[in-house]
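In: Got a predicted model here, sequence first, then my questions.
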Amino acid sequence: MTLSCLSGNVVAALLRLGYEDDPRLWRAVGWLLEIQNADGGWLCPYWKAHVRDKHGCFFGTICSLEALAEIPPARRTPALEKAAARGAEFLLRHHLYKADHHGFRTIKAGWLKLGFPWFYRYDILRGLWVLTKLGYQDERMADALALLREKRTPNGKWALEVTPFGRMQASLEPEGRPSKWITLYALWVLRGVHKSRLRNRLGP
């Protein structure tokens, strides 16, 4: 595999399926660490579209960072922790969806639309979920969290705003309707944020 997004997704899936002791998985993890970009994000070094790029790709970054987030804390080496911290800082530096060198304008409007399954796609919910899973509670997540809360419908759920047309035999849920998957991940994020704030308030 020579794509960071594909490799990250495969590693994350294998970890969820219980393959954390397979040496082939750890070779893939090692490769992800080797190709991490100088800015903390990830690119696809063997893909022609990225040959001249220097700025990390959000798609490659979120998939690779999600893979690192799936590694049990007890198995995270200092090198893994450092790579995860650099990847998280890449997202935080952009407030999850803003251009850090252009007045913090929205990079892509599509990243504000919540979709599932994610595949290689990036959006604010996936970014928030991965950062929360890694234990982050940072003020630079505030704008994305506010957008997520605004999208909550009066019945307490979140709608599926975009679907991966053409990439599946059938859609998991109808677009524009309340989504079990989006609601699950949104509540997971908000619960994690609440628990983190409670810990900070009460102390150790």
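Out: All right, it came through fine.

In: can we go C-alpha only for contacts and neighbour counts from here?
Out: OK.

In: Show me the longest helix that occurs in the chain.
Out: Secondary structure of the chain per DSSP state H: the longest helix is helix 180-202.

In: Going along the chain, name the helices of the protein.
Out: Applying DSSP H to the chain gives helices spanning 4-16, 23-34, 58-70, 78-93, 124-133, 142-150, 180-202.

In: roughly how far is the last one from the heart of the chain?
Out: It refers to helix 180-202. Distance of helix 180-202 from the chain centroid (CA atoms, centre = their mean, to the nearest Å) equals 15 Å.

In: what angle sits between that helix and helix 124-133?
Out: 40 degrees (axes from the mean of the first three to the mean of the last three CA atoms, to 10 degrees).

In: Return the set of buried residues in helix 180-202.
Out: 181-183, 185-190, 192-193 (16 or more other CA atoms under 10 Å).

In: Ok, stretch 7-20 next?
Out: Buried residues in stretch 7-20 (16+ other CA under 10 Å): 7-12, 14-15, 20.

In: I'd like those residues as TSV, with distance to A74 appended.
Out: Formatted as TSV, the buried residues of stretch 7-20 follow (distance: CA to CA, whole Å):
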residue	distance to A74
S7	22
G8	20
N9	21
V10	21
V11	17
A12	16
L14	17
L15	14
E20	12
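
In: With respect to R197, which of the residues you listed is nearest?
Out: For the buried residues of stretch 7-20, the residue nearest R197 by CA to CA is A12; the value is 27.3 Å.

In: another structure for you, compare them:
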Amino acid sequence: MTVIDWLLDSDPSIRWQVMRDLTHEQPDVIAAERSRVATAGWGARLLTLQAPDGQWGGRPWSHDWTDTFHVLEVLRRLGLDPESEQARRAVGLVREHVTWRDGAPVETPWADNRFFEGEVEPCINGNVVATGSYFGVDMGPLVDRLLGEQLPDGGWNCEVENGATVSSFGTTINVLEGLLEHERATGGPAEVTEARRRGEAYLLERRLFRRKSTGEVIDPGWLQFSFPHWYHYDVLRGLDHLRAAGATPDEHVAEAIRVVEGNRDPDGRWPLQHVHAGEAHVQMEDGDGRPSRWNTLRAMRVLDWFAERG
């Protein structure tokens, strides 16, 4: 069995992305496979777990992965068709019912905000923008807030309220993904595109994993790849964002590409290297150290992007 055959012997959410990004099937073939995300496999399973009040896990957000925020993120990454009846129903329930007060252990100033109005942390709000934009929600006000929170070095940091003055990779990647989805949904307001590119420059100036000042590796954990990665940053996530954004790869990503190549197993697959602790509704991989279809798919399309555009 080839690596492509192995990838295709899987869930519809992986199959349709393989068809789009690796085997380049016809659009109607890709769309037909993508439509199955709502009716089979992981996507269908997650959709059945939504409560009548629009929530998953009884909360808008939690430190596990069973809540509304994280399930919607997974559905987005699975590629649930936002035009499908199932997506419209699920997102409609969230828009109608879910606030940040629901199930919250403490009172917060943003408790009465509707889910897609977001809260105060840019790392969370970036993800909310990505999910809302993907599923057709007007995220303009929250995008405006994020643009106003961009730091002089080009990125974002959730710890500004605690005194941080420079950006973090983790917050920045979440905001960048949100801005890109907003551009796709709206046609790309110039100020949003400009802010996104400044944020991407922040990552590129640091070769996606090194300190700008000393060149040392910021966090060795970023060289190991996970999926779902949730709000965590790693090199593969950064590269996959740049690919999705249509960036032209150059010497700033060359070392990160070598990291991806170095993580490939002799059989041509990539392992799951880090499972982030916490409960989840579905298990999509076999565990740490085992071959990972998600990592293999993402690594292969990143390497194709580098080979074709670099």
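Out: Arrived safely, thanks for sending. If you're wondering where the values come from, they're calculated on a predicted model, not measured in any experiment.

In: Output the helices of the first structure in TSV; the columns should cover distance to R52 of the first structure.
Out: What follows is the helices of the first structure, written out as TSV (distance: least, CA to CA, whole Å):
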stretch	distance to R52 of the first structure
helix 4-16	16
helix 23-34	18
helix 58-70	16
helix 78-93	19
helix 124-133	25
helix 142-150	30
helix 180-202	35
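
In: So which of the ones you listed is nearest E173 of the first structure?
Out: That would be helix 180-202 among the helices of the first structure, by CA to CA, at 8.4 Å.

In: tell me what that closest one is packed against?
Out: helix 124-133 (3 or more CA pairs under 8 Å, 6 or more residues apart in numbering; DSSP states H and E).

In: Find me the equivalent region of the helix it packs on in the second structure.
Out: Under TM-score structural alignment, helix 124-133 of the first structure corresponds to residues 235-244 of the second structure.

In: Could you dump the buried residues of helix 180-202 of the first structure into CSV and include distance to G87 of the first structure?
Out: As requested, the buried residues of helix 180-202 of the first structure are exported to CSV (distance: CA to CA, whole Å):
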residue, distance to G87 of the first structure
W181, 25
I182, 23
T183, 25
Y185, 20
A186, 21
L187, 23
W188, 21
V189, 18
L190, 21
G192, 19
V193, 19
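
In: Tell me the one of these nearest N37 of the first structure?
Out: Nearest to N37 of the first structure, judged by CA to CA, of these is V189 at 26.8 Å.

In: Show me what the closest one aligns to in the second structure.
Out: Checking TM-score structural alignment: V189 of the first structure goes with V302.

In: how far away is that match from L242 of the second structure?
Out: Plainly put, V302 of the second structure is 9 Å away from L242 of the second structure if you go by CA to CA, to the nearest Å.

In: how distant is the match of helix 124-133 of the first structure from the center of its chain?
Out: 10 Å.

In: Give the buried residues for that stretch.
Out: Here stretch 235-244 of the second structure shows 235-243 as buried, counting by 16+ other CA under 10 Å.

In: what about that stretch, how far off from the first structure?
Out: Average distance, stretch 235-244 of the second structure versus aligned residues of the first structure after superposition (mean CA distance after the TM-score superposition for the first structure): 0.8 Å.

In: For F90 of the first structure, the count of nearby residues, please.
Out: By other CA atoms under 10 Å, 20 other residues sit near F90 of the first structure.

In: tell me the contacts of the aligned partner of it in the second structure?
Out: Counting by TM-score structural alignment, F90 of the first structure lines up with Y202 in the second structure. Shown in contact with Y202 of the second structure (CA atoms under 8 Å, 6 or more residues apart in numbering): 153-155.

In: Give me the contacts around the match of helix 124-133 of the first structure.
Out: Taking CA under 8 Å, 6+ apart as the rule, stretch 235-244 of the second structure contacts 173, 177, 200, 203, 208-209, 222-225, 253, 256, 259-260, 298-299, 301-302, 305.

In: what's the closest of the buried residues of helix 180-202 of the first structure to P72 of the first structure?
Out: Nearest to P72 of the first structure among the buried residues of helix 180-202 of the first structure is G192, at 17.1 Å by CA to CA.

In: Apart from its neighbours in sequence, what residue is nearest that closest one?
Out: Excluding the flanking residues, the one nearest G192 of the first structure by CA to CA, 6 or more residues apart in numbering is T132, at 6.2 Å.

In: And C57 of the first structure, by the same measure?
Out: Among residues not flanking C57 of the first structure along the chain, L43 sits closest, at 5.4 Å (CA to CA, 6+ apart).

In: circling back: could you see which of the contacts of Y202 of the second structure carry over to the first structure?
Out: On the basis of both residues aligned by TM-score structural alignment, their matches' CA atoms under 8 Å, what survives of the contacts of Y202 of the second structure in the first structure is 153-155.

In: In these, which residue is surrounded by the most others?
Out: G155 (27 neighbours).

In: contacting residues around that one?
Out: G155 of the second structure neighbours (CA under 8 Å, 6+ apart): 166-169, 171-172, 198-200, 202.
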